[in-house]
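K.L.:
Sharing a model that was predicted from the sequence below.
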Amino acid sequence: MSLKKITIQRERIPNTDEYPFSIPSIRSFQEMEIINNVTFFVGENGSGKSTLLEAIAEKCGFNTAGGGRNNYYNLHASESELGYYITLSWLPKITNGFFLRAESFYHFATHLEEIDDDTGFTNYGGRSLHHQSHGESFLALFLNRFKGRGIYLLDEPEAALSPQRQLAFLRILHDLASKDESQFIIATHSPILLGYPNATIYNFDEGEISEVQYEMTNHYQIMKGFLNRRDQYLKELFLEEDD
């Protein structure tokens, strides 16, 4: 591994009552040890997981709108406020990598379309990402752009992936993390992706960031409960609506 620790420089923050420093998990955050090649961030929307992931991307020098160090394009509200106040500890430092934002991937694909020369799609399978389905374009990115030793920051990659393609992504993840020693930090809601063996999972709920075991995540428990007792879940859900 290369990225070892994430630390917040809390004494430099001018006002902790303003967003994003007011998010409970960010307000209480001090430092995070990265102990595996695959790390997951989980939590409800607004819990701060994507905010911290974006800050890491900012500190890595990646385009926070999505992309790597050499993708220059602008997207409204893509700048990371938190990124100015965190420190990344490396051993050794690596510069290769990519930041995937599922919500702005369309804009990244458009950026590639606008590159003047013919090299825009060389690292993406040679085909326009706009000429593929959403899921196909994500897999094209994973298969062709993610190579060698690097750090890859992914914000909800499951957004475009069917369950079958999530399994395909797990194989890509395994090959890169185990053979090429690539490092991944992934914010996700997917219990399939969270099932990757021996990964570290950090939970951003409950007002703090804490490590949690796979079977103890809400994502796993809710999905397992629904699949095992679907009729009961739906009955209780619809009764609540009727009330």
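P.N.:
Okay, I see it.
K.L.:
can we go C-alpha only for contacts and neighbour counts from here?
P.N.:
Noted.
K.L.:
can you give me the helices for this protein?
P.N.:
Applying DSSP state H to the chain gives helices spanning 24-27, 49-60, 105-113, 134-144, 163-178, 191-194, 218-228, 230-242.
K.L.:
Give me the angle between the fourth one and helix 105-113.
P.N.:
Orientation note: helix 134-144 sits at an angle of 60 degrees relative to helix 105-113 (axes from the mean of the first three to the mean of the last three C-alpha atoms, to 10 degrees).
K.L.:
now helix 134-144: how far from the chain's centre is it?
P.N.:
15 Å (C-alpha atoms, centre = their mean, to the nearest Å).
K.L.:
for it, which positions count as buried?
P.N.:
Applying a neighbour-count criterion of 16 or more other C-alpha atoms under 10 Å, one finds 134-143 buried in helix 134-144.
K.L.:
any idea how far residue 174 is from residue 87?
P.N.:
According to C-alpha to C-alpha, to the nearest Å, residue 174 stands 28 Å off from residue 87.
K.L.:
which one among the buried residues of helix 134-144 gets closest to residue 48?
P.N.:
For the buried residues of helix 134-144, the closest approach to residue 48 (C-alpha to C-alpha) belongs to residue 138, at 23.8 Å.
K.L.:
this is the other structure I want to compare:
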Amino acid sequence: MLHQITKLHDKIENADRYPFHIPAIRHLDVLKLNKNVTFFVGENGSGKSTLLEAIAYQCGFHTAGGSRNNQYELAASEARLGDYIRLSWMPKVNHGFFLRAESFFQFANHIDELAKEDPIKAYEPYGGKSLHEQSHGESFLALFQNRFGRRGIYLLDEPEAALSPARQLAFISLIHELQRHAQLIIATHSPILLGYPHADIFHFGDDAIRPMQYEDTEHYQITRRFLENRAMYLRELLDE
């Protein structure tokens, strides 16, 4: 299990350049992980995906999405934080997967290329057929259900992007099964996924990365207030 992430301050020559100037990353020292499921939350640009990508880089996963065994060409992020963090394990695991919703299409293309040589071997971990032959939501669930079966660490960047509310609920059940033998770190905006009860939530804010209770997240508070006062919100937003 990955139980600690340490930023290597001494290696950073210019703390004013990207991504070290991001407030949450600037104030990061040591982040301790105590649960098998951890959520990263915060606004776009707050650094949650940057840190998740750096963890993937240190794990040896393809930073555009995939595992240690997936090597394909894609103009992806350079994982600029990756060389400036240290991961502490107990025990060390080598198996896992990094899911990036934004580059999943290219990853599916990569699997199709592998299938030209051995379709059975290539498609078996994804439900037996091309990810492009399934809907976006179906392909995500096929990946989770068929590829995430072994002990390891699974890094998911906004998995809700392809999941309807009903499938997000199904994914919560899948998370619960996976965490029995695996570790998941998930960057998300979904108030549904954040509702999983056996998880730590870390908020990436303007001053630090801080633990937060589910009911204190903006995702929960804004969604709840909107659903309870939809007419009022729409009048203000639409100036009617």
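P.N.:
Sure, I can see it. Since the model is a prediction, treat every value here as computed from it, not as a measurement.
K.L.:
Quick one: map residue 55 of structure 2 onto structure 1.
P.N.:
Alignment note (TM-score structural alignment): residue 55 of structure 2 maps to residue 56 of structure 1.
K.L.:
how many other residues sit next to that match?
P.N.:
By the criterion of other C-alpha atoms under 10 Å, residue 56 of structure 1 has 24 neighbours.
K.L.:
surely it meets residue 84?
P.N.:
No - if you go by C-alpha atoms under 8 Å, residue 56 of structure 1 and residue 84 don't touch, sitting 9.8 Å apart.
K.L.:
hang on, the earlier thing: next up, the contacts around the match of residue 55 of structure 2.
P.N.:
Counting by C-alpha atoms under 8 Å, 6 or more residues apart in numbering, residue 56 of structure 1 makes contact with 83, 86, 88.
K.L.:
what's the nearest residue to the second one if we skip its chain neighbours?
P.N.:
The shortest distance from residue 86 of structure 1 to any residue other than its chain neighbours is 4.3 Å, reached at residue 8 (C-alpha to C-alpha, 6 or more residues apart in numbering).
K.L.:
Which residues lie in contact with the one you found in this structure?
P.N.:
Contacts of residue 8 of structure 1 by C-alpha under 8 Å, 6+ apart are 29-31, 85-87.
K.L.:
Keep only the residues you listed that stay in contact in structure 2.
P.N.:
Of those, the ones still in contact in structure 2 (both residues aligned by TM-score structural alignment, their matches' C-alpha atoms under 8 Å) are 29-31, 85-87.
K.L.:
Now which of those would you call buried?
P.N.:
If you count burial by 16+ other C-alpha under 10 Å, the buried members of the kept ones among the contacts of residue 8 of structure 1 come out as 29, 85-87.
K.L.:
Looking at these, which is nearest residue 229 of structure 1?
P.N.:
Using C-alpha to C-alpha, these come closest to residue 229 of structure 1 at residue 29, 36.9 Å.
K.L.:
from what I can see that closest one touches residue 207, true?
P.N.:
No - the criterion here is C-alpha under 8 Å, and residue 29 of structure 1 misses it with residue 207 at 9.4 Å.
K.L.:
ok, the residue nearest to residue 86 of structure 1 to residue 154 of structure 1 distance?
P.N.:
For residue 8 of structure 1 relative to residue 154 of structure 1 (C-alpha to C-alpha), the value is 21 Å.
K.L.:
Residue 168 of structure 1 now?
P.N.:
With distances taken as C-alpha to C-alpha, residue 168 of structure 1 is found 16 Å from residue 154 of structure 1.
K.L.:
So for those two, which sits in the more crowded spot?
P.N.:
Taking neighbours as other C-alpha under 10 Å, residue 168 of structure 1 and residue 154 compare with residue 154 leading, 23 against 13.
K.L.:
In structure 2, what residue corresponds to the more buried one?
P.N.:
The alignment partner of residue 154 of structure 1 in structure 2, by TM-score structural alignment, is residue 156.
K.L.:
Can you give me the separation between its match and residue 174 of structure 2?
P.N.:
Here residue 156 of structure 2 is placed at a distance of 13 Å from residue 174 of structure 2 (C-alpha to C-alpha).
K.L.:
now residue 237 of structure 2
P.N.:
36 Å.
K.L.:
Mind listing residues that contact stretch 9-19 of structure 1?
P.N.:
Residues contacting stretch 9-19 of structure 1 (C-alpha under 8 Å, 6+ apart): 21-22, 27, 30, 85-87.
K.L.:
Please identify which two of those residues are farthest apart in space.
P.N.:
Using C-alpha to C-alpha, those reach their maximum pairwise distance at 22 and 87, which is 19.0 Å.
K.L.:
that older thread, nearest to residue 100 of structure 1, of the contacts of residue 8 of structure 1?
P.N.:
residue 86 (19.7 Å).
K.L.:
wait, that closest one sits on residue 26?
P.N.:
No - counting by C-alpha under 8 Å, residue 86 of structure 1 stays clear of residue 26, with 11.1 Å between them.
K.L.:
before we move on, the earlier item: surely the match of residue 154 of structure 1 is in contact with residue 185?
P.N.:
Yes - using C-alpha under 8 Å, residue 156 of structure 2 is in contact with residue 185, at 6.3 Å.
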